[in-house]
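Chemist: how would this look folded up:
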Amino acid sequence: MYRVWNFLTDYSLLLIIGAGMALVWANIDASSYHHFVEFVIWENGPIGHLHDGHRTLTLHYLINDVLMALFFAIAAKEVWEAVILKTGSLRGRKAATPLFATAGGMFGPILVYLGLAMVMGSETYQAVSNGWAIPTATDIAFSYLVGRLVFGAGHPAVRFLLLLAIADDAAGLIILAIFYPSGELAPEWLLVSLAAAILVFVLFNWLPRALDGAKDHRPASTWVRKNLSFLPYLVAGCVSWYAFMRSGLHPALGLLPIVPTIPHADRAFGMFSAAEEHLTDLLNQIEHALKYPVEIVLLFFGLLNAGVEFSSMGNVTWLVLAGLLIGKPVGIFIMGYIAARPMGLGIPEGMRIIDLFVIGCVAAIGFTVALFVASVAFPGGAVQDAAKMGALFSFGAAIISVIAGKLCRVEKQSV
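Modeler: I've put the predicted structure just below:
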């Protein structure tokens, strides 16, 4: 990736600024804030039926459903790299314990969220149950930053955390696609997305390489790269996005089928490695080009989604927080321990079992993805606002992580 460390140090700050502005604005003048969020950019446009059943493009729809597709494409690129490349970080035995810990970090929050909701009574349970996926999220950006603060940049627990976070992202994308469709499902449209992915791969990736054969100077691939660059993938991405929108799946996931079709180097330097910015394959170049646009998108995402009034706090706020702050650390520790000890899969050299609990505290920062899931899990209104407040309050996990690190006597390790 333009490996998300530069990415993170930049856009994380913009995301925080956007969220902070939204909170202040919504609590000073809620009416003007909500008017801004639902600002109509295009009325009766030719795009097709959008979120309100009409051809109306609002600022909120443009950011959440159209431009956030770029953010999820970058997450998908991380997953694809980690799983498919020979040097991928989620291949083989080294990924086993982080994957088990990831499962604990997802099932733990779900059990805590739904369990407490049931204790609160059937009426509360019915009102909030659809938000079960909100506390499963781990914000990879802020978790990475806090992980470095708690463990030090050179601690093996930081790499473990990154493996866990990227696996969590992969599971989160699946959950969004399956459990939170944006409308009535019309799965036949997914064939259009699949066709776009297959065509662009065959015509502009596989075929040029096949024509090149054993020629070292690769004339066909060079011509395609020089003259067409990313344009075929842009067209395929637009087709796939539209197909996802018409299929009823959330259109922000619409670029996912196209990411694996883009030519990629058969090597990776590891997650967040600065060295990867020097890779010149098309997939990495596209990501480099998206760096600053995605920063701006995330600024607006924070601005348009974090504007909740403090008075909106309710039961779901505390359920989301409990799922993140209790379910995450406990689930990650238990499943990580089972994988490392009884199953004998082990943990990285230099890590202790107790570090799993501290990693769980760091992973409890839900923020970006939790906000996104909250916005699709509940219709606009009091329950959605209360859920978003829980996602915002998950920043408190950063303080808890520092305290947990001190209590567990974590020894920081520099690079």
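Chemist: Every contact and neighbour count from this point should use C-alpha atoms.
Modeler: OK.
Chemist: Which secondary structure state does the nearest residue to A22 once chain neighbours are set aside sit in?
Modeler: Excluding its sequence neighbours, the residue lying closest to A22 (C-alpha to C-alpha, 6 or more residues apart in numbering) is G307, at 4.2 Å. Using DSSP: H, G, I helix; E, B strand; the rest coil, the structure places G307 in coil.
Chemist: Give me the neighbour count for G307.
Modeler: Number of residues near G307 (other C-alpha atoms under 10 Å) recorded here: 25.
Chemist: cool, V40 as well?
Modeler: Counted with other C-alpha under 10 Å, the neighbours of V40 add up to 15.
Chemist: show me what contacts it?
Modeler: Taking C-alpha atoms under 8 Å, 6 or more residues apart in numbering, we find V40 in contact with T56, L57, T58, L59.
Chemist: Let's see that with 7 Å instead.
Modeler: Residues near V40 by C-alpha atoms under 7 Å, 6 or more residues apart in numbering: L57, T58, L59.
Chemist: got a winner among those for most neighbours?
Modeler: Most neighbours among the contacts of V40, by other C-alpha under 10 Å: L57, with 22 neighbours.
Chemist: next SSE after the one helix or strand that one maps to?
Modeler: Using DSSP states H and E, the element containing L57 is strand 56-58. The first helix or strand that comes after strand 56-58 along the chain, using DSSP H and E, is helix 59-61.
Chemist: Following up with a second sequence; could you model it the same way so I can compare the two?
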Amino acid sequence: MYRVWNYIADYSLLLISGAVIALVWANVAPDSYHALVHFPLWTGGPIGALEIHEGLPQRVMTLHFLFNDVLMAFFFAIAAKEVWEAVALHDGSLRGRKALTPLIATVGGMIGPVVVYLCLALALGVLDEVSRGWAIPTATDIAFSYLVGRVVFGARHPAIGFLLLLAIADDAGGLAILAIFYPSGEVAPAWLLLSLAAALSVYFLTNVLPRRLDRGNQARPYSTWVRKVLGFWPWALAGAVSWYGFQMAGLHPALGLLPIVPTIPHAEREFGVFADEERFQTDLLNVIEHGLKVPVQFVLFGFGLLNAGVEFSAISEPTWLVLVGLIIGKPLGITLFGWLAAYPLRLGLPAGMALRDLPVVGCVAAIGFTVALFVASVAFPGGPIQDAAKMGALFSLGSAFIAITAGRIFGVRRSV
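Modeler: I've put the predicted structure just below:
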């Protein structure tokens, strides 16, 4: 049963299942599907989407808000954990010169899709209507890209490490884009002080203070008490406060746990994304991540179910803008900027990786799916344009077949 579950989790089958069910449901019985998506759980509480009821603004907790704004915070927290470890730890994969080429390629992989998206929108005469969706094709689905990359390159090819570094950096850039360019309401920056206070308080009370009190005592009684008695609860409380601060600040609350992640005690080394060795780590950050692994899979199922329900009649210009931005802009940007970093800037490529591998990496990274769906849901209000953009994000899964074909065309040598 453990192997079966790992297979389901590794291949994100719950997310895919939710998306497929949503697509079928929305096209067979759209009224009942949309009734589910917008089903109100309660009205008038402190959290929820702002809606006008009887002439007054009230917060309404719908199923859509619950998954997109509350529960997806755990998904982004896991992504932030990988980014934080890669940047902060001594042997992190995004530290030092070794990370420069994939980082520069990541910049190209974000600029390329934006340029293609906006130029094509201008050519089609729909720029004014769809300009807010420019960030949708910048996304890379790290899980699916990793899986397809292993099919194309093999498990031991150096391009896999390059791809993962690129995907991690892409996640970091995507989180920044969401926070800066897609506020969920009228921005009130003062509320971010609440999130900052939560992060600083939990770090001081659970880390700095116990260490100072334990100074000179090898038994470390205060630090041990915090670890054994309090467990993860201080960070859970701080996370809730930080999430509320993001909601009230007008930033997307799904990012609300990001300030708390760096405050959680973590190991002094990281094994990399999807590394099996991490399950043996006993630091709190890894313990929390692996505790969230199963619940987050079901969150992704709900996310797919509540966001991928698009009627095929919604296919229009935004669909092709997102899709072309991904399948053309990503490979072009990654190849151009990767070449620029490797040769004119003389930063080089990983040993065993050739220039011909870059466009193939770009094709693999063009799978937007999860994150692209999320960005589409916040870039446009509910309606035909959002639905069309979501369809482009769903169609980006087809880049897996493009990547496999590109691998054969460019003569990629698989390293198993």
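Chemist: Superposed, what's their TM-score?
Modeler: Overlay of the two chains. TM-score (TM-score structural alignment, normalised by the length of the first structure): 0.96; 407 aligned residues with a C-alpha RMSD of 1.3 Å.
Chemist: Tell me the residues of the second structure aligned with the strand holding L57 of the first structure.
Modeler: The alignment of strand 56-58 of the first structure onto the second structure (TM-score structural alignment) spans residues 60-62.
Chemist: Tell me the residue in the second structure aligned with E277 of the first structure.
Modeler: In the second structure, E277 of the first structure lines up with R279, judged by TM-score structural alignment.
Chemist: mean distance, the strand holding L57 of the first structure to its aligned residues in the second structure?
Modeler: Comparison of strand 56-58 of the first structure with the second structure after fitting gives an average deviation of 0.8 Å (mean C-alpha distance after the TM-score superposition for the first structure).
Chemist: Need the residues that contact that strand.
Modeler: E38, F39, V40, I41, W42, E43, N44, G45, L50.
Chemist: would you say the fourth one is within a helix?
Modeler: In this case it means I41 of the first structure. No - using three-state DSSP, the assignment for I41 of the first structure is strand, not a helix.
Chemist: Okay, the equivalent of it over in the second structure and I78 of the second structure: tell me how far apart.
Modeler: With TM-score structural alignment as the matching criterion, the partner of I41 of the first structure in the second structure is L41. Distance of L41 of the second structure to I78 of the second structure, given as C-alpha to C-alpha, to the nearest Å: 27 Å.
Chemist: quick one: the helices in the stretch 301-415 of the first structure?
Modeler: Secondary structure of the stretch 301-415 of the first structure, counting by DSSP state H, counting those that start in this stretch: helices at 315-322, 328-340, 354-363, 367-377, 382-393, 396-407.
Chemist: Compute the inter-axis angle for the fifth one and helix 315-322.
Modeler: When axes from the mean of the first three to the mean of the last three C-alpha atoms, to 10 degrees is applied, the directions of helix 382-393 of the first structure and helix 315-322 differ by 30 degrees.
Chemist: what's helix 382-393 of the first structure aligned against in the second structure?
Modeler: Taken onto the second structure by TM-score structural alignment, helix 382-393 of the first structure occupies residues 384-395 there.
Chemist: which residues touch the matching stretch?
Modeler: Contacts for stretch 384-395 of the second structure (C-alpha under 7 Å, 6+ apart): 308, 310, 314-316, 318-320, 322-323, 368-369, 372-373, 376-377, 380.
Chemist: Sort out which of those residues are buried, if you could.
Modeler: Using 16 or more other C-alpha atoms under 10 Å as the burial test, these include 308, 310, 314-316, 318-320, 322-323, 368-369, 372-373, 376-377, 380 as buried.
Chemist: Using neighbour counts, trim the contacts of strand 56-58 of the first structure to the buried set.
Modeler: L50.
Chemist: of all the contacts of strand 56-58 of the first structure, which comes closest to P329 of the first structure?
Modeler: For the contacts of strand 56-58 of the first structure, the residue nearest P329 of the first structure by C-alpha to C-alpha is E38; the value is 37.0 Å.
Chemist: pretty sure the closest one is in contact with H60, am I right?
Modeler: Yes - in this structure E38 of the first structure lies within contact range of H60 using C-alpha atoms under 7 Å: 5.9 Å.
Chemist: V187 of the second structure belongs to a strand?
Modeler: No - going by three-state DSSP, the assignment for V187 of the second structure is coil, not a strand.
Chemist: Quick check, it in contact with A249.
Modeler: Yes - between V187 of the second structure and A249 there is a contact under C-alpha under 7 Å: 5.4 Å.
Chemist: These two - which one has more neighbours?
Modeler: Taking other C-alpha under 10 Å, V187 of the second structure and A249 do not tie; A249 has more neighbours (23 against 14).
Chemist: And that one, what's its match in the first structure?
Modeler: Under the alignment (TM-score structural alignment), A249 of the second structure maps onto S247 of the first structure.
Chemist: so the residue in the first structure sticking out farthest from the centre is in which element?
Modeler: Distance from the C-alpha centroid of the first structure peaks at K215, with 39.8 Å (C-alpha atoms, centre = their mean). Using DSSP H and E, K215 of the first structure is not contained in any helix or strand.
Chemist: how about the helices in the stretch 51-200 of the first structure?
Modeler: In the stretch 51-200 of the first structure, the helices defined using DSSP H, counting those that start in this stretch lie at 59-61, 68-84, 96-119, 122-128, 140-151, 156-179, 189-201.
Chemist: hang on, the earlier thing: ok, now how distant is the residue farthest from the centre of the first structure from T222 of the first structure?
Modeler: Using C-alpha to C-alpha, K215 of the first structure is found at 11 Å from T222 of the first structure.
Chemist: before we move on, what about E295 of the first structure?
Modeler: Taking C-alpha to C-alpha as the measure, E295 of the first structure falls 31 Å from T222 of the first structure.
Chemist: Of the two, which one has the most company?
Modeler: Shown here are E295 of the first structure and T222; by other C-alpha under 10 Å, E295 has more neighbours (20 against 15).
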